[in-house]
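**Q** my questions are about this predicted structure, shown below with the sequence.
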Amino acid sequence: MQAADVTKPTRKPTNLSLDSALLKEAKALGINVSRSAEAGIAEAVKRHKQEKWLKENARALASSNAYVEANGLPLARHRQF
């Protein structure tokens, strides 16, 4: 049997405007600027999605927290710790 093919993400050439001194220093240090930029953008997207989810679900979270404060944890009597 052959191993399942792992598909690589499609890469798209993109123009970015970066601080020239920072770019020069990164290249001198052997940093892969494209991969570093991609990692930074991925982290920003992740953070934005988390913040958006928390905003969209704030009422449900507050309601759940209020319930637990008033009634304790559901099924707490079954905890073994």
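**A** Yep, that arrived.

**Q** please make it C-alpha for all contacts and neighbour counts, starting now.
**A** OK.

**Q** what's the longest helix in this structure?
**A** helix 33-56 (DSSP state H).

**Q** what's that helix in contact with?
**A** 23, 26, 27 (CA atoms under 8 Å, 6 or more residues apart in numbering).

**Q** okay, now the one to match up with it:
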Amino acid sequence: MLTASPARSATKRATKRATNVSLAEDILTQAKALNINISQAAEAGIAQAISRKRAERWLAENHEAIESSNAFVEKHGLPLANYRMF
């Protein structure tokens, strides 16, 4: 059974607020011709942008720890590698 992710479910239940967005005229025309819900498409695109930006920030904030971990593995190998069955 497929279920919506918690973030997606929260977005669906969230209170909506009107806003103004400027779009390129050709994009808006094509979207309307294809019966695309502009609000839903914008919300989905912004949610993806938020997710990407959070991932970028997390990587930047944890870069030093990641590099340290990679250096340890490069020097000493994977911890518990002797016990791997594959």
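**A** Thanks, I have the structure now. Keep in mind that what you see is a predicted model, and the values were worked out from it rather than measured.

**Q** show me which of the contacts of helix 33-56 of the first structure are buried.
**A** By neighbour count, with 16 or more other CA atoms under 10 Å, those hold no buried member.

**Q** any chance of these in a markdown table with distance to residue 51 of the first structure as columns?
**A** Shown next, in a markdown table, are those (distance: CA to CA, whole Å):
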| residue | distance to residue 51 of the first structure |
| --- | --- |
| 23 | 30 |
| 26 | 30 |
| 27 | 33 |
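
**Q** so how far is residue 33 of the first structure from residue 14 of the first structure?
**A** Per CA to CA, to the nearest Å, residue 14 of the first structure is found 12 Å from residue 33 of the first structure.

**Q** ok, back up a step: which one of the contacts of helix 33-56 of the first structure is nearest to residue 79 of the first structure?
**A** residue 26 (52.2 Å; CA to CA).

**Q** wait, what's in contact with the closest one?
**A** 32, 33.

**Q** secondary structure element for the counterpart of it in the second structure, which one?
**A** Using TM-score structural alignment, the partner of residue 26 of the first structure in the second structure is residue 31. Under the criterion of DSSP states H and E, residue 31 of the second structure resides in helix 25-33.

**Q** again with residue 11 of the first structure
**A** Under DSSP H and E, no helix or strand contains residue 11 of the first structure.

**Q** how close does residue 59 of the first structure get to residue 53 of the first structure?
**A** 11 Å.

**Q** what of residue 62 of the first structure?
**A** For residue 62 of the first structure, the distance to residue 53 of the first structure - CA to CA - is 14 Å.

**Q** same check, this time on residue 26 of the first structure
**A** Residue 26 of the first structure is 34 Å from residue 53 of the first structure, by CA to CA.

**Q** ok, now residue 23 of the first structure?
**A** 34 Å.

**Q** no further questions, thank you.
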